[in-house]
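Visitor: Okay, sequence plus prediction incoming.
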Amino acid sequence: MLHEQQDFNYQKIGKKVLRIEREGLDQLEQYINADFSYTCQIIFNCRGKVIVMGMGKSGHIGKKIAATFASTGTPSFFVHPSEASHGDLGMVSSNDIVIAISNSGESHEILSLIPMLKRQKIKLICISSCSESSMGRVSDVHLCVKVPKEACPLDLAPTSSTTAMLVMGDALAVALLEARGFTYEDFALLHPGGLLGRKLLLHVCDIMHSGEDMPYVTFDASLRDALLNITSKKLGLTVVVDNSMKIKGIFTDGDLRRVFDRGMNLYSVRIQDVMTHGGIRIHSDMLAIDALNLMQKKNITSLIVTDNYNNQLLGIIHMHDILRAGIV
């Protein structure tokens, strides 16, 4: 049974671990060398995918490295070495490259696969702490990732070494990202479910009110007809168009207040006599986030959506539409 140690200084040990791991990372810069550049070039020129392998804790790090590659423009996935020995090696093709991760460089599960990889002429990149290890000697390029010591006081649990491997993987992924000219838009295409993806991929035409949901009246309609249109569409406005759907103006609740102030007859007044000419318009291919920014800048809640050429009404977008889409 574990006994509570109230006097034990957990903070001291935690800070010691951070210090040891920082020191390990300080040593890592020396390994960003010609081998690093060669590794990046091999990955950059790869016509297939980057297959990452590793056992134990190195395997967990490998999964993260593969995921980072894949999300930043380098097609990649993780293959467990043991599963590879039982059929999953079929996932690897001759156009792929393999990154094998092992702190000692002596993982027998990976070593047993190397003859098959060599037979298919698949380039092998090894990341370990020793270039003279078995894996290091047979690899096409070896990346050394060596730390002075583990943060574990028993020097057994992989701690500093796995942190350094993870950082080396990040260095490779980011170097390749920049070399490819990877953009925000590229990132969003690979993350459509995330906030950034929604911000960058969702256009006005995807969420605007159009067709029968769109509030509009012709310029010869009565004010009464316009009010019925506004209340039925529930967007607080209606757009005034001619017979070819070209925009003439807009009528909002602000215009209605001015009508009441002037004591006008709702049945006899035509909408063209009380509408606001113009109206703030955007194109249907505008990003929804840009539409939201424009609404906030103009202190309004809706925008008229037009085509790019003929000033024809295509739809209405309301601030609530953008909020419902989860952009903010």
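Guide: Right, received. Where do you want to start? Residues are numbered from 1 along each chain as shown.
Visitor: For the rest of this, base every contact and every neighbour count on C-alpha atoms.
Guide: Fine.
Visitor: residue ranges for the strands of the stretch 1-150 of the chain, please.
Guide: Residue ranges of the strands in the stretch 1-150 of the chain, as given by DSSP state E, counting those that start in this stretch, are 50-54, 76-78, 97-101, 123-128, 141-144.
Visitor: Which among the ones you listed is found nearest to E4?
Guide: Proximity to E4 (C-alpha to C-alpha) singles out strand 50-54 among the strands of the stretch 1-150 of the chain, at 37.1 Å.
Visitor: Now do that closest one against strand 123-128, angle only.
Guide: Here strand 50-54 runs at an angle of 40 degrees relative to strand 123-128 (axes from the mean of the first three to the mean of the last three C-alpha atoms, to 10 degrees).
Visitor: Which strands and helices lie in contact with strand 50-54?
Guide: helix 56-71, strand 76-78, strand 97-101 (3 or more C-alpha pairs under 8 Å, 6 or more residues apart in numbering; DSSP states H and E).
Visitor: could I get the strands of the stretch 1-150 of the chain as TSV with distance to S134 and mean neighbour count?
Guide: Listed next are the strands of the stretch 1-150 of the chain as TSV, based on distance: least, C-alpha to C-alpha, whole Å; neighbours: other C-alpha atoms under 10 Å:
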stretch	distance to S134	mean neighbour count
strand 50-54	15	25
strand 76-78	22	21
strand 97-101	12	26
strand 123-128	10	25
strand 141-144	11	24
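Visitor: related to what we said a few turns ago, mind putting the helices and strands packed on strand 50-54 into a markdown table with distance to L143?
Guide: Shown next, in a markdown table, are the helices and strands packed on strand 50-54 (distance: least, C-alpha to C-alpha, whole Å):
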| stretch | distance to L143 |
| --- | --- |
| helix 56-71 | 14 |
| strand 76-78 | 18 |
| strand 97-101 | 10 |
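Visitor: Helices along the stretch 201-328 of the chain, start to end?
Guide: Here the stretch 201-328 of the chain has its helices, by DSSP state H, counting those that start in this stretch, at 204-207, 223-233, 253-262, 271-274, 288-298, 319-324.
Visitor: Same list, the strands of the stretch 1-150 of the chain, but as CSV with distance to K15 please.
Guide: Converted to CSV, these look like this (distance: least, C-alpha to C-alpha, whole Å):
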stretch, distance to K15
strand 50-54, 29
strand 76-78, 33
strand 97-101, 28
strand 123-128, 26
strand 141-144, 27
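Visitor: Looking at the helices and strands packed on strand 50-54, which is nearest to R281?
Guide: helix 56-71 (35.8 Å).
Visitor: try it against this one:
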Amino acid sequence: MLNQQSNFDYQSVGKRVVRIEHESIEQLDQYINIDFSRACEMILTCCGKVIIMGIGKSGHIGSKIAATLASTGTPAFFVHPGEACHGDLGMVSTNDIVVAISNSGECNEILMLIPMLKRQNILLICITSRPESSMGQASDIHLCIKVPQEACPLGLSPTSSSAATLVMGDALAVALLEARGFTQQDFALSHPGGALGKKLLLHVSDIMHSGQDIPHVTRDTLLRDALLEITRKKLGLTVIVDHFMKIEGIFTDGDLRRALSLGIDFTLTFIQDVMTHGGIRVPPNMLAIDALNLIQNKNINALLVSDDNDKLLGVIHLHDMLRAAVI
């Protein structure tokens, strides 16, 4: 068991690590050069996939780089070099690009694969700290991630070099994202289950109440019967429409409270006499998140959904937003 020092200054060590890695990353921009541009252009014009390879810490960083590329418009996945030597190399085809990562540039498992890659004319981008390394010399394009020092005081554990590799991968992914004109909508398509996906893919028409679920009455309906419609449909409102479903007004819980305060006879009063004319309408193709923002800005609970001719198509309630996890 290692001896634990009493009163050890953890914060001092932590700050030193942050400082060293920060300085290492600051110096990385000197390697964002013509080779970086060539690598981006090579990937951008690739007709196949980008395969990331690495062993150990480089492999973990490579998996993250592959995931970032894939989620930002560049088809990519990670292949472990050891598994590639035993069959997974079959995942790599002629139109693909291999991005191999090794700090030393002397990873045996990757070096074993290079002759096979060359035989298939597969383009090779190597990310190492040594352009003169075996991998650096064998690559079509070399991206350098050399750092002044590792944050590890023993100089053994990859720390600064891992951070630099990660940043280089992010630089590639973001440069490619912008070059493609990749949008939020494109991003959402690869994240349909996430919060962003729901915000950018879900439309009002996907979650609105429609057809027989829409609470609606005509203007000559007695207030008593309109209240029965509100109770049946459970949205706290009813829409007043003509016989062609064109919107004329809305009656909500707020209108009911006003009617009660005036002592109106519910059995003799028609809904047209107490309804609110108009009602806020939105189109069915509006994003659900935009509808939510409108509900919050107007301090209301629901919106009417209509077409260009003011025909009632549906009703969307704040509760619908909650159920769909738009909020």
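Guide: All right, it came through fine. Just so it is clear, the structure is predicted and the values come from calculations on it, not from any experiment.
Visitor: quick revisit: closest to Y38 of the first structure out of the helices of the stretch 201-328 of the first structure?
Guide: Closest approach to Y38 of the first structure among the helices of the stretch 201-328 of the first structure (C-alpha to C-alpha): helix 288-298, 40.5 Å.
Visitor: how near is K248 of the first structure to F219 of the first structure?
Guide: 7 Å (C-alpha to C-alpha, to the nearest Å).
Visitor: Now for these two: what residues contact both?
Guide: Counting by C-alpha atoms under 8 Å, 6 or more residues apart in numbering, the shared contacts of K248 of the first structure and F219 are 240-242.
Visitor: Out of these, give me the one that has the most neighbours.
Guide: Per-residue neighbour counts (other C-alpha atoms under 10 Å) across those peak at V240, which has 28 neighbours.
Visitor: thought it was touching I230?
Guide: No: counting by C-alpha atoms under 8 Å, V240 of the first structure does not reach I230; the two are 11.4 Å apart.
Visitor: check contacts around Q27 of the second structure.
Guide: Q27 of the second structure sits in contact with V147, where contact means C-alpha under 8 Å, 6+ apart.
Visitor: Relative to N103 of the second structure, how far out is the residue nearest to S24 of the second structure when sequence neighbours are not counted?
Guide: Distance criterion C-alpha to C-alpha, 6 or more residues apart in numbering; nearest residue to S24 of the second structure, sequence neighbours excluded, is V147 at 5.3 Å. As judged by C-alpha to C-alpha, V147 of the second structure and N103 of the second structure stand 10 Å apart.
Visitor: Identify the contacts common to the two.
Guide: Counting by C-alpha under 8 Å, 6+ apart, the residues touching both V147 of the second structure and N103 are 129, 161.
Visitor: Report the separation between the residue nearest to K16 of the first structure when sequence neighbours are not counted and I13 of the first structure.
Guide: Among residues not flanking K16 of the first structure along the chain, A151 sits closest, at 8.0 Å (C-alpha to C-alpha, 6+ apart). To I13 of the first structure, A151 of the first structure is 10 Å away according to C-alpha to C-alpha.
Visitor: Please apply the same query to S71 of the first structure.
Guide: S71 of the first structure is 35 Å from I13 of the first structure, by C-alpha to C-alpha.
Visitor: quick one, what contacts the nearest residue to D321 of the first structure once chain neighbours are set aside?
Guide: Nearest residue to D321 of the first structure, sequence neighbours excluded (C-alpha to C-alpha, 6+ apart): I207, at 6.4 Å. With contact taken as C-alpha under 8 Å, 6+ apart, I207 of the first structure is in contact with 317, 321-322, 325.
Visitor: Put together TSV for the residues you listed, with neighbour count and distance to M168 of the first structure on each row.
Guide: Output for these, formatted as TSV (neighbours: other C-alpha atoms under 10 Å; distance: C-alpha to C-alpha, whole Å):
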residue	neighbour count	distance to M168 of the first structure
I317	26	46
D321	18	43
I322	21	40
A325	14	37
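Visitor: Looking at A151 and I13 of the first structure, which has the bigger crowd around it?
Guide: Applying other C-alpha under 10 Å to A151 of the first structure and I13 shows that A151 carries more neighbours, namely 22 against 12.
Visitor: Would you agree the more buried one is in contact with I20?
Guide: Yes: using C-alpha under 8 Å, A151 of the first structure is in contact with I20, at 5.8 Å.
Visitor: who touches both of the two?
Guide: Joint contacts of A151 of the first structure and I20 (C-alpha under 8 Å, 6+ apart) are S160.
Visitor: on that earlier part again, which stretch among the strands of the stretch 1-150 of the first structure comes nearest L202 of the first structure?
Guide: strand 76-78 (26.6 Å).
Visitor: Just give me the mean distance for the closest one relative to the second structure.
Guide: After superposition onto the second structure, strand 76-78 of the first structure sits on average 0.4 Å from its aligned residues (mean C-alpha distance after the TM-score superposition for the first structure).
Visitor: which residues are contacting that strand?
Guide: 49-53, 62-63, 66-67, 69-70.
Visitor: Of those residues, which is the nearest to D290 of the first structure?
Guide: Nearest member of the contacts of strand 76-78 of the first structure to D290 of the first structure, counting by C-alpha to C-alpha, is A70, at 28.2 Å.
Visitor: With G87 of the first structure as the reference, measure out to that closest one.
Guide: 23 Å.
Visitor: So for those two, which sits in the more crowded spot?
Guide: Higher neighbour count among A70 of the first structure and G87: A70, with 17 against 9, using other C-alpha under 10 Å.
Visitor: Tell me the spatial nearest neighbour of that one, not counting adjacent residues.
Guide: S76 is the one closest to A70 of the first structure (C-alpha to C-alpha, 6+ apart), at 5.0 Å.
Visitor: how about the one you found, what's its partner in the second structure?
Guide: By TM-score structural alignment, S76 of the first structure lines up with A76 in the second structure.
Visitor: Distance check, its match against I51 of the second structure.
Guide: Distance, A76 of the second structure to I51 of the second structure, using C-alpha to C-alpha: 6 Å.
Visitor: next one: D255 of the second structure
Guide: Computed with C-alpha to C-alpha, the distance linking D255 of the second structure and I51 of the second structure is 62 Å.
Visitor: Name all residues that make contact with the residue lying farthest from the centre of the second structure.
Guide: Most distant residue from the mean C-alpha position of the second structure: L268, 54.9 Å away (C-alpha atoms, centre = their mean). Contacts of L268 of the second structure were listed using C-alpha under 8 Å, 6+ apart, and they are 222-223.
Visitor: If we use 7 Å, what do you get?
Guide: With contacts defined as C-alpha atoms under 7 Å, 6 or more residues apart in numbering, L268 of the second structure is in contact with L222.
Visitor: Identify the residues contacting T159 of the second structure.
Guide: Contact partners of T159 of the second structure, counting by C-alpha under 7 Å, 6+ apart, are 150-152.
Visitor: This completes my enquiry, with thanks.
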